[in-house]
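Peer 1: next comes the sequence, and after it the predicted model I'd like to discuss.
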Amino acid sequence: MYNQDPQHGITLEKMLTDLVDHFGWEELARRIPIKCFSNDPSIKSSLTFLRRTPWARAQVEQLDARMRR
């Protein structure tokens, strides 16, 4: 059976990398105003924050889903 969820099997790291590639850090920080995106951003530090912060991770997942449509 085919899974219709466009995010199925996509890791948080892949989502974040794709968002940064698409929007850049500055626009990502504007769309999701969290410090790890605006203050010396990196994939590693952002992943650490997002894995500990469910509300921020949910926002990243929502933006990723909108981008993949």
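Peer 2: On my side now, so go ahead.

Peer 1: please make it C-alpha for all contacts and neighbour counts, starting now.
Peer 2: Noted.

Peer 1: now do the buried residues in the helix or strand that S46 is a member of.
Peer 2: Taking DSSP states H and E as the definition, S46 sits inside helix 43-52. For helix 43-52, a neighbour-count test (16 or more other Cα atoms under 10 Å) marks S46, L47, L50 as buried.

Peer 1: one more structure, for comparison:
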Amino acid sequence: MENTQPNNPLHGVKLADILEYLTQKYTWEELANQININCFKNNPSIKSSLRFLRKTPWAREKVEQFYLHSIRQ
């Protein structure tokens, strides 16, 4: 099967994998400083962050953009 989205760097990357990567590279406090969303500030966990980000497209977009920025460095 050929790649249907060759210009999309997030194609095939799960939101859970993005959060796992970010939490291994940064602390929750660092993430909250970089991305100003409450799921990283108040009692953060991967499970609660996934729940919030799946319901909130603007926040998910910020996390995905930060992920892309961090993997390019």
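Peer 2: That came through fine. What you see is a predicted model, and the numbers here were worked out from it, not measured in a lab.

Peer 1: need the TM-score between these chains.
Peer 2: Remark: TM-score between the superposed chains equals 0.89 [TM-score structural alignment, normalised by the length of the first structure]; 69 aligned residues with a Cα RMSD of 1.4 Å.

Peer 1: so the longest helix anywhere in the first structure corresponds to what in the second structure?
Peer 2: When the first structure is parsed with DSSP state H, its longest helix is helix 12-31. In the comparison with the second structure, helix 12-31 of the first structure aligns to the range 15-34 (TM-score structural alignment).

Peer 1: so what touches the matching stretch?
Peer 2: N38, F40, K41, P44, I46, L50, E64, Y67 (Cα atoms under 8 Å, 6 or more residues apart in numbering).

Peer 1: make it 6 Å
Peer 2: Residues outside stretch 15-34 of the second structure that contact it (Cα atoms under 6 Å, 6 or more residues apart in numbering): F40, K41.

Peer 1: how about that stretch: buried residues?
Peer 2: Those would be L15, I18, L19, L22, W28, L31, A32, for stretch 15-34 of the second structure by 16+ other Cα under 10 Å.

Peer 1: measure the first one to E2 of the second structure for me?
Peer 2: Yep, that's L15 of the second structure we're talking about. Using Cα to Cα, to the nearest Å, L15 of the second structure is found at 23 Å from E2 of the second structure.
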